[in-house]
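Visitor: Sequence plus the predicted model coming up.
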Amino acid sequence: MTGTLTAPAALPGWTTDPAARAAARLDRSGFDPGSDPDAVVVAGSVDEVAAVLAHANATGTPVVVRGAGSGLSGGAVAGAGSIVLDLSGLDRIVEISPADEYAVVEAGVITADLDAAAAHGLRYAPDPASLAISTIGGNIATNAGGLRCAKYGVTRDSVLGLDVVLADGRRIATGRRTVKGVTGYDLTGLFVGSEGTLGVIVGATLRLRPAPVATATLAAWFDGIEPAAAAAAAITAARLQPSVAELLDSACLTAIADAGGPAPRGGAFLLVQTDGFGADAEIDAVRAVVEPFAGSGSGSVEVAADPTGAEELLVTRRAGLPALERLGRVLVEDVAVPRSRLAEAVGEIAAISDRSGIRIATMAHAGDGNLHPILVLEPGRELDEQVWACAGEVFTTALRLGGTLTGEHGVGLLKRRWLRDELGDDVVDLQQQLRAVFDPRGVLNPGKAI
């Protein structure tokens, strides 16, 4: 059957070309479904999206929606018997409204392109580490976070309304263009983070925010990851609210250095930014909180002298995952814990690494307790049971500390086996019933999320 699906009429983006199918098989999670999808459709319009879904619904053919393929939980992997619906061609920024501070975009717009286009003293606040390649639709589908989420929230906090094509090809619009609105159930919030299981997001109305008049940046180096995490928790306890608080352990710093980045100056690194009219005063307060935890060497806590230096520090943070990917196969986890328990979490993750013999490099959005323990496997190693057991210990630790399996990457394919551990049977069953209301034939991203 592979590659032999019949295309619906008048669908120029449909292809069963082997190279196209192979290219659409994987996302960045590294999970391999073992076979290629049967067909790929690069949609050129919302009409084509609707035609694909109507066809898939009528024939009972699974559809996997794809943006940039930058997801880390296996939500966009696709194997035999499925159609990949590629939305990267829906890449128009339809409208920027400076007066009302919103943007209307199609799903395939690259996140960084929207931020750059906002102008008018505005910006799009969510900034995932993959902002240079990830699409708005993918960010919405997973409710992506990012470096600035400590202050500005995750993607959901910037979504005002959505344009969605349902499983049977019908089109709906949810939400509004106003900042407030409570008419009816919050379907917009329901679709955000639904991982392509309730409908296909083809467009969005997004809230823009004023670009800060000033930004201040602090870099601190520590003897180890636990005092660095304790310092991050102390910032919250001091009632300070930085816009960015990012943490890297020694494994991340060493990988970055080996990839051509700066040499590490300690066993862990904390990057903090404050913004707004009081940015300088707030960064001074952050420095006073952080210094007692920092390493003993001179210059262990520094405030960047200029915007160039600040940007270089941000580049260092964003280089973490690509540097680790050079070392072998990575399994990127995405747990979150209450911020007061961040230091405890990183200590237990280090102990899990020691017990299992599997290298775990940890980076974190420390400002909101979101940790990315990254299992770094030797080249050629598969995701075997020992690896999954190690990952399972990380998840169990997060739940025991009052946290969650995923802070921003989504459940996808990789975390479904632990879903009931967090949500419980009744909640999972209710969510599955809700999914069936939107997609009674089960064609949207089957086997993923819920």
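Guide: On my side now, so go ahead.
Visitor: Going by C-alpha atoms from here, please, whenever you check contacts or count neighbours.
Guide: Fine.
Visitor: quick one, strands of the stretch 1-150 of the chain?
Guide: With strands called from DSSP state E, counting those that start in this stretch, the stretch 1-150 of the chain shows them at 14-15, 39-42, 63-66, 83-86, 93-97, 102-106, 122-123.
Visitor: what would the ones you listed look like in TSV with mean neighbour count and distance to residue 342?
Guide: Output for these, formatted as TSV (neighbours: other Cα atoms under 10 Å; distance: least, Cα to Cα, whole Å):
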stretch	mean neighbour count	distance to residue 342
strand 14-15	20	47
strand 39-42	26	42
strand 63-66	28	33
strand 83-86	26	38
strand 93-97	15	39
strand 102-106	24	35
strand 122-123	20	30
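Visitor: Show me the helices in the stretch 351-450 of the chain, by range?
Guide: Under the criterion DSSP state H, counting those that start in this stretch, the stretch 351-450 of the chain contains helices at 385-400, 419-423, 425-438.
Visitor: so which of those comes closest to residue 93?
Guide: Proximity of these to residue 93 was assessed by Cα to Cα; the nearest stretch is helix 425-438, lying at 27.9 Å.
Visitor: Run through who's touching the closest one.
Guide: Here helix 425-438 makes contact (Cα atoms under 8 Å, 6 or more residues apart in numbering) with 166, 167, 197, 198, 199, 419, 420, 442, 450.
Visitor: on that earlier part again, output the strands of the stretch 1-150 of the chain in TSV; the columns should cover distance to residue 77.
Guide: Formatted as TSV, the strands of the stretch 1-150 of the chain follow (distance: least, Cα to Cα, whole Å):
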stretch	distance to residue 77
strand 14-15	17
strand 39-42	12
strand 63-66	8
strand 83-86	9
strand 93-97	27
strand 102-106	22
strand 122-123	31
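Visitor: which of the contacts of helix 425-438 are buried?
Guide: Neighbour counting over these (16 or more other Cα atoms under 10 Å) leaves 166, 167, 197, 198, 199, 419, 442, 450 as the buried ones.
Visitor: ok, how many other residues are close to the closest residue to the fourth one other than its chain neighbours?
Guide: Pointing back at residue 198 there. Counting by Cα to Cα, 6 or more residues apart in numbering, residue 198 lies nearest to residue 438, which is 5.5 Å off, once chain neighbours are set aside. Per other Cα atoms under 10 Å, the neighbour tally for residue 438 reads 16.
Visitor: if we can go back for a sec, the contacts of helix 425-438: which two are farthest apart?
Guide: 166 and 420 (26.8 Å).
Visitor: Show me which of the contacts of helix 425-438 is closest to residue 136.
Guide: Top of the list for closeness to residue 136, among the contacts of helix 425-438 and by Cα to Cα, is residue 199 at 15.3 Å.
Visitor: quick revisit: just send the buried ones among the contacts of helix 425-438 back as a markdown table, with distance to residue 13 too.
Guide: Shown next, in a markdown table, are the buried ones among the contacts of helix 425-438 (distance: Cα to Cα, whole Å):
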| residue | distance to residue 13 |
| --- | --- |
| 166 | 20 |
| 167 | 19 |
| 197 | 22 |
| 198 | 23 |
| 199 | 20 |
| 419 | 36 |
| 442 | 24 |
| 450 | 30 |
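Visitor: ok, second structure coming up, stack it against the first:
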Amino acid sequence: MSEIKYNKVTPEIIEEFKKIVPGKVHTADDINEDYSHDEMPIYGNGYPDVLIEATNTEDIAKIVKICYDNNIVVIPRGAGTGLTGAAVAMYGGVMLDMAKMNKILEYDKENFVVKVEPGVLLNDLAEDALKQGLLYPPDPGEKFATLGGNVATNAGGMRAVKYGTTRDYVRAMTVVLPTGEIIKLGATVSKTSTGYSLINLMIGSEGTLGIITELTLKLIPAPKETISLIVPFENLDDCIATVPQIFLNHLNPQAVEFMEKEIVLASERYIGRAVYPKEVEGVDVGAYLLLTFDGEDMAQLEEVTERAAEVVLEAGAVDVLVADTPTKKKDAWAARSTFLEAIEAETELLDECDVVVPVNQIAKYIKYVYEIGEKYDFTVKSFGHAGDGNLHIYTCSNDMQLDEFKKQVAEFFDYAYNKAAEMGGLISGEHGIGFGKRDYLASFSGEVQMKLMKGIKETFDPKMILNPGKVCYKVN
């Protein structure tokens, strides 16, 4: 493709936007600083020329058509909780704030689906569905992300080990293409063999192929009971090596999380209360598993958790603590859910990757990452979804210069991603590629796959105006 050049938003075009969505168009100092970055500011800051609060599919289509005709960049944005710079306006243009499109439109209980706007928060749908006796299984750590953002990144989360990722729960969607055309993808059915799966191209495309304006999501009957187990270990190796035994014994957990002691301590400082044991009968605890099981009755769950306790104790756990009351479960998961916030609160410079490796390679991979990390001036911290091999590796520093930090982290991530690939893994399990991981994707995927991805991008977005510079396509 020839060199890509974008036009600025003129005062005349801004007036056109204002006619479409009166009172929803913001410029210059009227744009809050929060819109210039996501949750990982190290991947860059950039203000849009215009911020528009999205209202409905038809208005979005009109705005996008104006941008297409005038070769103006468009960036869709949800709650801004991403971690790869995917929703940042690197090239100015028009940012569409989807957060106000936040209605749960209707439940279809006979077909076990719910229709929502993209700005609905994950937490809001989860709570509302439970009131209907239903469960929306995807459970990413950031509960106040939008569902549109979750779908755009194919977010995973804690319960993916049993129930799958966001992709498995998207039945249908309405999308505005970069040309301003409106299409409907999928249907309220559980299977399809109807041509290429365009809906699956849209899921995980990070706002580079189209703008999702409505979603139909699958629900399941909510399990009646849940129990969580806090399982302390003396060291991280024994902790992670236990995970395959849980599956070999057919225990079918809803979630399996691992965490180091240092991250647990940071989280407890952040939430202001101690939850996890630090010493058991004279043994210093170095790491933990957090297991959750769900089912139809407590008697069944107690039998499962007794078997689970036997398995983990035989594998080297120093104790098993049962969280079987609402307060205990809430405390255990509150500590786990605030890991990122706790790290951010205590860290000046921060970067992260969320590689995914086969479950039986987790222990070996984590050991490798820490050994490599010793060569650098930053500190490595880790936690993750031990049940599905999705690992969150953080590089943290409070005393390095930014340029030196970035240089060392880039080298460290080269080692980390190459090792993940060598072990049969991938460079992202749930956070996506965005702007920050784009070059790593190119190195990992190779020339043929990148050519195919770029070809898809060009087909959907011939002028390259939609969220440019992200995932697979560089802007000159």
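Guide: Yes, it's here. Predicted model, so just to flag it, every value in this text is computed and none were measured.
Visitor: which residue lines up with the residue nearest to residue 198 of the first structure in the second structure?
Guide: By TM-score structural alignment, residue 438 of the first structure lines up with residue 460 in the second structure.
Visitor: And that match, how far from residue 180 of the second structure?
Guide: Distance, residue 460 of the second structure to residue 180 of the second structure, using Cα to Cα, to the nearest Å: 11 Å.
Visitor: Repeat that for residue 25 of the second structure.
Guide: For residue 25 of the second structure, the distance to residue 180 of the second structure - Cα to Cα - is 18 Å.
Visitor: re the thing from before, return the most buried member of the helices of the stretch 351-450 of the first structure.
Guide: helix 385-400 (a mean of 18; mean count of other Cα atoms under 10 Å).
Visitor: How many residues are close by residue 406 of the first structure?
Guide: 20.
Visitor: Please say which position in the second structure residue 418 of the first structure maps to.
Guide: With TM-score structural alignment as the criterion, residue 418 of the first structure matches residue 440.
Visitor: try residue 347 of the first structure
Guide: Per TM-score structural alignment, residue 347 of the first structure is aligned with residue 367.
Visitor: Now do the same contact list for its match.
Guide: residue 237.
Visitor: which non-adjacent residue is nearest the residue mapped onto residue 159 of the first structure from the second structure?
Guide: Counting by TM-score structural alignment, residue 159 of the first structure corresponds to residue 170 in the second structure. Ranked by Cα to Cα, 6+ apart and with sequence neighbours excluded, the top spatial neighbour of residue 170 of the second structure is residue 217, at 4.8 Å.
Visitor: sec struct for the one you found, please.
Guide: strand (DSSP: H, G, I helix; E, B strand; the rest coil).
Visitor: Mind telling me what it corresponds to in the first structure?
Guide: Checking TM-score structural alignment: residue 217 of the second structure goes with residue 206.
Visitor: same check, this time on residue 307 of the second structure
Guide: In the first structure, residue 307 of the second structure lands on residue 285 (TM-score structural alignment).
Visitor: Show me which residues of the helix or strand containing residue 281 of the first structure are buried.
Guide: Counting by DSSP states H and E, the element that carries residue 281 of the first structure is helix 279-290. Residues of helix 279-290 of the first structure classed as buried: 279, 280, 282, 283, 286, 287, 289, 290 (neighbour count, 16+ other Cα under 10 Å).
Visitor: can you pull out the helices in the stretch 201-350 of the second structure?
Guide: 236-241, 243-248, 261-271, 298-314, 326-337, 339-345.
Visitor: if you go through the stretch 351-476 of the second structure in chain order, where are the strands?
Guide: Going by DSSP E, counting those that start in this stretch, the stretch 351-476 of the second structure shows strands at 379-385, 390-397.
Visitor: Quick check: which of those strands is buried the most?
Guide: Greatest average neighbour count among those goes to strand 390-397 (a mean of 22), per mean count of other Cα under 10 Å.
Visitor: picking that back up, of the helices of the stretch 351-450 of the first structure, which approaches residue 325 of the first structure most closely?
Guide: helix 385-400 (16.4 Å).
Visitor: That closest one vs the second structure - mean distance after superposition?
Guide: In the superposition with the second structure, the average deviation recorded for helix 385-400 of the first structure is 1.6 Å (mean Cα distance after the TM-score superposition for the first structure).
Visitor: who's in contact with residue 310 of the first structure?
Guide: 216, 217, 304.
Visitor: The second structure: which residue goes with the first one?
Guide: Aligned against the second structure by TM-score structural alignment, residue 216 of the first structure finds its counterpart in residue 227.
Visitor: Touching, its match and residue 321? I think so.
Guide: No. In this structure residue 227 of the second structure lies outside contact range of residue 321 using Cα atoms under 8 Å: 10.6 Å.
Visitor: thinking residue 434 of the second structure is in contact with residue 205, fair?
Guide: No. Under the criterion of Cα under 8 Å, residue 434 of the second structure is not in contact with residue 205, lying 9.2 Å apart.
Visitor: shared neighbours, those two?
Guide: residue 471.
Visitor: who has more neighbours, the two?
Guide: Between residue 434 of the second structure and residue 205, counted using other Cα under 10 Å, residue 434 has the larger neighbour count: 27 against 22.
Visitor: what separates the residue lying closest to that one once chain neighbours are set aside from residue 38 of the second structure, distance-wise?
Guide: Closest residue in space to residue 434 of the second structure, ignoring its immediate chain neighbours: residue 86 at 3.9 Å, by Cα to Cα, 6+ apart. To residue 38 of the second structure, residue 86 of the second structure is 8 Å away according to Cα to Cα.
Visitor: What is the neighbour count of the residue lying closest to the match of residue 307 of the second structure once chain neighbours are set aside?
Guide: Leaving out its chain neighbours, the residue that sits closest to residue 285 of the first structure by Cα to Cα, 6+ apart is residue 240, at 8.0 Å. Residue 240 of the first structure: 15 surrounding residues under other Cα under 10 Å.
Visitor: Map residue 240 of the first structure across to the second structure for me.
Guide: The alignment partner of residue 240 of the first structure in the second structure, by TM-score structural alignment, is residue 251.
Visitor: Let me know whether its match touches residue 306 as I believe.
Guide: No. Residue 251 of the second structure is beyond contact range of residue 306, at 10.4 Å (criterion: Cα under 8 Å).
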